[in-house]
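1. I would like the atomic coordinates for the input below:
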Amino acid sequence: MNNELNSFVKDISQQYIFMLKDWIPADSSIAIAVENAYVYFHSGHQSIHLEIGQQVLPGSIADQVLQTQKKTDAILDNSLFDTPYYGIGYPIYIQNKPAALVIVLPSSFTAKRAEPFQFLTGKQEEEWNPVAINKISHIESLQKKTWFYVEGDQYKTSITLKELQLRLPSYFIRIHRSYIVNIHFIKKMARDLTSNFIVTLIDGSELPVSQSYLNDLRSALEF
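-> Here you go, the predicted structure:
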């Protein structure tokens, strides 16, 4: 990028931040991509990192905006950040070049706008069963499908873990990329022989805790 365009991008970006800061949370992040690369990034959260000049990933919000020139929004899962985030992308132009303005909002901002689930409807064989959310011990992502467990029974749901994490009551904690657990069903937490944390449930199920979610678990259970 030439110096003139770089200066122009910086100036226009600061103007966007000035306008947006009145309505977005302080821990939101803002990115601008021109053509196929990021030209500006303001991080409001330490877990989100982008480099100036970094190429736009296929399928990302910025990519979809650049391809369609339409507003795009999506939930960003743990493959990119340590917690789910909600991103909104807007088509803009910078010096007549197609660009994308992406705002990444924290999950807490989105959760306030959505009522927590009171129940989940799960499929078991050829039956669909509505189950009260507080009866679910844990939820698992396995082979690109989502399963939840009630008193040892397994049910399938079409809702993904990242969507569930934004709509579950606060007593559900994400402990792994593949697991969300109801803390009321936790019997104990301990390290295994390789020093990895394991959560043992009342029914004897053992679930791994990944390092990226360990602090969340410690904070929720105060240990």
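
2. Only C-alpha atoms from now on, for both contacts and neighbour counts.
-> Fine.

3. Spell out the secondary structure type for residue 27.
-> coil (DSSP: H, G, I helix; E, B strand; the rest coil).

4. which outside residues touch the host helix or strand of residue 40?
-> Per DSSP states H and E: residue 40 is located in strand 37-42. With CA atoms under 8 Å, 6 or more residues apart in numbering as the test, strand 37-42 has contacts from 6, 9-10, 13, 29-33, 50-56.

5. What is the following helix or strand past it packed up against?
-> With elements assigned by DSSP H and E, the helix or strand that comes after strand 37-42 is helix 61-68. Applying 3 or more CA pairs under 8 Å, 6 or more residues apart in numbering; DSSP states H and E, we find helix 61-68 packed against strand 72-76, strand 85-94, strand 97-106.

6. structure for this one too, so we can compare:
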Amino acid sequence: MEINDINFEKDVLQQYKIILEDWIPATASIAIAVNDAYIFFSSGHHQIKLAVGEKVKEDSIAQKVLTTRSKTDAMMDNSLFDAPYYGIGYPIEIAQQPAALVIVLPPNFIKAKQGPYQFLTGKQNEDWTPVPINEITYIESLQKRTWFYVNEEQYKTTITLKELQTRLPSIFIRIHRSYIINIHFIKKITRDLSSNFLVVLKNGTELPISQSYINNLRTVLEF
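-> Below is the predicted model of the structure:
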């Protein structure tokens, strides 16, 4: 189905939207994909943006629904949007063609449902220590393991950065695929010799900010 040929289905798409709005939170977004492209998108969150006509990405909720023709739900990273999201996809038909209806719920939905972490339990050698969340300077993914840092001490946790990002309180923000930082420990944001952004923490640690996360950081810190 060509995108231009879908115009006659607009009423059907709007009906889906109207019906779903009675059942999903106002911050949820709705996407519908046919074949390999999105034909409809209604955003409920400023970080959730998608263009009609955009191709369905590999390993996305929509792609999994179109491939398996079954309901699919998963916590996804920020490869599709500017923020991680929880998606629920349903197989439907549009103009007698297989389609995917995807409900996109932003990270705060998961936080509200489960509650933010109050502490993380970290491992050092053979000891485990519960650490209050606000004492953690930053969290790092390194060699397929997750580490967090408190007063120059390094602890290991089994929780992934993707999982942590959905349940950390708002004082934490992701700046890189490998780093989540505690805003309260930022000394300054600067640039290196190549004009790439860096975060310098109060203990002198320098961490890179990737292009994928700089816009969100600018929005949160208003710079």
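
7. Need the TM-score between these chains.
-> Superposed pair, TM-score by TM-score structural alignment, normalised by the length of structure 1: 0.82. Supporting alignment: 221 aligned residues with a CA RMSD of 2.9 Å.

8. about what we covered before: most neighbours among the contacts of strand 37-42 of structure 1, please name it.
-> residue 33 (28 neighbours; other CA atoms under 10 Å).

9. Give me the contact list for the helix or strand encompassing that one.
-> Using DSSP H and E, residue 33 of structure 1 sits within strand 29-34. With contact meaning CA under 8 Å, 6+ apart, strand 29-34 of structure 1 is reached by 13, 17, 38-45, 48, 56, 62, 94, 97-105.

10. Report the angle between that strand and strand 37-42.
-> With axes from the mean of the first three to the mean of the last three CA atoms, to 10 degrees defining the directions, strand 29-34 of structure 1 sits at 160 degrees from strand 37-42.

11. Can you give me every residue that contacts the spatially closest residue to residue 183 of structure 2 that is not a sequence neighbour?
-> Nearest residue to residue 183 of structure 2 in three dimensions, chain neighbours excluded: residue 171, at 5.4 Å (CA to CA, 6 or more residues apart in numbering). Counting by CA under 8 Å, 6+ apart, residue 171 of structure 2 makes contact with 182-184.

12. redo that, cut-off 10 Å
-> Counting by CA atoms under 10 Å, 6 or more residues apart in numbering, residue 171 of structure 2 touches 133-134, 181-185, 220.

13. And for residue 168 of structure 2?
-> Residue 168 of structure 2 neighbours (CA under 10 Å, 6+ apart): 107-108, 111, 115-119, 133-134, 161, 180, 182.

14. try it again with 8 Å
-> Contacts of residue 168 of structure 2 (CA under 8 Å, 6+ apart): 111, 116-117.

15. how do those residues look in structure 1, which are kept?
-> Counting by both residues aligned by TM-score structural alignment, their matches' CA atoms under 8 Å, structure 1 reproduces these contacts from the contacts of residue 168 of structure 2: 116-117.

16. Is there a quick PyMOL command that grabs whichever of the contacts of residue 168 of structure 2 are buried?
-> If you want just the buried ones from the contacts of residue 168 of structure 2 in PyMOL, going by 16 or more other CA atoms under 10 Å, the selection is:
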select buried, resi 111+116
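
17. Dump the contacts of residue 168 of structure 2 into JSON lines; add secondary structure and distance to residue 68 of structure 2 as well.
-> Putting these into JSON lines (DSSP: H, G, I helix; E, B strand; the rest coil; distance: CA to CA, whole Å) gives the following:
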{"residue": "111", "secondary structure": "helix", "distance to residue 68 of structure 2": "29"}
{"residue": "116", "secondary structure": "coil", "distance to residue 68 of structure 2": "33"}
{"residue": "117", "secondary structure": "coil", "distance to residue 68 of structure 2": "34"}
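
18. Out of the contacts of residue 168 of structure 2, which is nearest to residue 69 of structure 2?
-> Nearest to residue 69 of structure 2, judged by CA to CA, of those is residue 111 at 29.2 Å.

19. Now that closest one: closest residue in space, sequence neighbours ignored.
-> Residue nearest to residue 111 of structure 2 in three dimensions, not counting chain neighbours: residue 167, with 5.0 Å by CA to CA, 6+ apart.

20. what does residue 212 of structure 1 give?
-> residue 82 (6.3 Å).

21. and the gap between the one you found and residue 106 of structure 1?
-> 11 Å (CA to CA, to the nearest Å).

22. ok so, going back, quick one: which of the helices and strands packed on helix 61-68 of structure 1 is nearest residue 128 of structure 1?
-> Across the helices and strands packed on helix 61-68 of structure 1, residue 128 of structure 1 has its closest neighbour in strand 72-76 (26.5 Å, CA to CA).

23. Mean per-residue distance, that closest one versus structure 2.
-> Comparison of strand 72-76 of structure 1 with structure 2 after fitting gives an average deviation of 1.8 Å (mean CA distance after the TM-score superposition for structure 1).

24. Now do that strand: which elements does it pack against?
-> helix 61-68, strand 85-94, helix 161-167.

25. Looking at these, which one is packed in the most?
-> Neighbour counts (mean count of other CA atoms under 10 Å) averaged over each of those peak at helix 61-68, with a mean of 22.

26. What is the neighbour count of residue 153 of structure 1?
-> Neighbour number of residue 153 of structure 1 under other CA under 10 Å is 10.

27. Pull the contacting residues for the residue positioned nearest the centre of structure 2.
-> Residue closest to the average C-alpha location in structure 2 (CA atoms, centre = their mean): residue 84, at 0.5 Å. Counting by CA under 8 Å, 6+ apart, residue 84 of structure 2 makes contact with 75-78, 106-107, 162, 165-166.

28. what does stretch 159-173 of structure 1 correspond to over in structure 2?
-> Taken onto structure 2 by TM-score structural alignment, stretch 159-173 of structure 1 occupies residues 159-173 there.
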